[in-house]
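Trainee: Build me a model:
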Amino acid sequence: MNTIIGRITADAQVKKVSEGREVVTFTIAQNDRYRAKGAEGVTESVNYFNCSYWLGTGVAQHLKKGMLVEANGRIGLDIWNDAKGEARGALTLHVQTLQLHSKG
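Mentor: Okay, here's the model as predicted:
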């Protein structure tokens, strides 16, 4: 299990998938700040996690842009080639537990 704490980038959506099942999808942006060894300044970076929550769609109405959340689940990596043949990737989180920390 991995824990991601960050802000939701857009309101969550409920999507229908095969056999009538539904999934809640949303993206979490996680900010990171660190000072590299020997560097004078602080480096800032953002990681985006595409999240899927399969345990009920009722939570979608509460997941709004800007909200601070804590999500626990399994991290994965989706890799594909785009239309130009260049390799692309995205971090995914298959959410098992979700805690809401603030309003958006």
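Trainee: From here on, just use CA atoms for contacts and neighbour counts.
Mentor: OK.
Trainee: Contacts only, for residue 77.
Mentor: Residues near residue 77 by Cα atoms under 8 Å, 6 or more residues apart in numbering: 89, 90, 91, 92.
Trainee: Show me just the buried residues among those.
Mentor: Among the contacts of residue 77, those classed as buried by 16 or more other Cα atoms under 10 Å are residue 92.
Trainee: For stretch 69-88, list every residue counted as buried.
Mentor: Neighbour counts over stretch 69-88 (16+ other Cα under 10 Å) mark 69, 70, 71, 72, 73, 75 as buried.
Trainee: Now for those: which two are most distant?
Mentor: Across these, the longest distance by Cα to Cα is 16.0 Å; it joins 69 and 75.
Trainee: Which helix or which strand is home to the residue of the chain most remote from its centre?
Mentor: What lies farthest from the middle of the chain is residue 38; by Cα atoms, centre = their mean that is 31.7 Å. Here residue 38 is covered by no helix or strand, with elements defined by DSSP states H and E.
Trainee: Here is a second sequence; please produce its structure as well for comparison:
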Amino acid sequence: MANETYVTIIGRLTGDAELRYTPSGAGVANFTVASNARMFDKNSNEWKNKPTTFWRCAAWNQGEKQRLAENVCDALKKGDSVIVRGEIESREYTTKEGAKRTVMELRVETIGKDLRRHQPAANNVQGQNASQGGGWGGNPPAAQEDPWGAPATSNTGGGWGNGPGNEPPF
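Mentor: Below you'll find the model as predicted:
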């Protein structure tokens, strides 16, 4: 398609995503992302928040094997910091009173947690491997077991790049 307007939004979910299905069985997750832009005020020499922008988003399942809508509902919850990329679409509808309305929403292509602002889960892996020593979240191996923890050797022989005729060790 031509003339799409894609944007990337960084913000927080204002609520849990709502999963719905069309009569044909296509899944869609609807949610809202609140985004706060900041600007530097030269007069006061400090950062100031601009007004919050609320983005209504729709994540559709794309194809038979892609489950974007379900994955959004399973992986994200209210307050999560997210990065969303999608296409801005306008949609028109008529209210019960007969008034015509136009809304702008983001058709989500990709979404993920913003790990710069994300808090670790309470049931993380840290401490589970402590008795085994090493592994994710466990105790680091002792210095004698860690080949990368040894101090660098001198430049007098062996090693990588220690002479004009030396070849890499592979």
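Trainee: Same check for the contacts of residue 77 of the first structure, but in the second structure.
Mentor: By both residues aligned by TM-score structural alignment, their matches' Cα atoms under 8 Å, those still in contact after alignment to the second structure are 89, 90, 91, 92.
Trainee: which one of those sits closest to residue 31 of the first structure?
Mentor: Distance to residue 31 of the first structure across these (Cα to Cα) is lowest for residue 91, with 14.3 Å.
Trainee: tell me the contacts of the closest one?
Mentor: 48, 49, 50, 75, 76, 77, 78.
Trainee: The second one corresponds to which position in the second structure?
Mentor: Spelled out, it's residue 49 of the first structure. Residue 49 of the first structure maps onto residue 55 in the second structure, with residues paired by TM-score structural alignment.
Trainee: Look up how far residue 8 of the second structure lies from that match.
Mentor: Applying Cα to Cα, to the nearest Å, the value for residue 55 of the second structure to residue 8 of the second structure is 11 Å.
Trainee: quick one, which of the two is more surrounded?
Mentor: Looking at residue 55 of the second structure and residue 8 with other Cα atoms under 10 Å, you find the greater number of neighbours at residue 55, namely 19 against 14.
Trainee: List just the nearest of the contacts of residue 77 of the first structure to residue 19 of the first structure.
Mentor: residue 92 (22.5 Å).
Trainee: what does the closest one align to in the second structure?
Mentor: Aligned counterpart of residue 92 of the first structure in the second structure: residue 105 (TM-score structural alignment).
Trainee: host element of that match?
Mentor: strand 100-113.
Trainee: what helix or strand does residue 69 of the first structure sit in?
Mentor: Using DSSP H and E, residue 69 of the first structure falls in strand 68-81.
Trainee: Which stretch of the second structure is stretch 61-72 of the first structure matched to in the alignment?
Mentor: Stretch 61-72 of the first structure covers residues 74-85 of the second structure once aligned (TM-score structural alignment).
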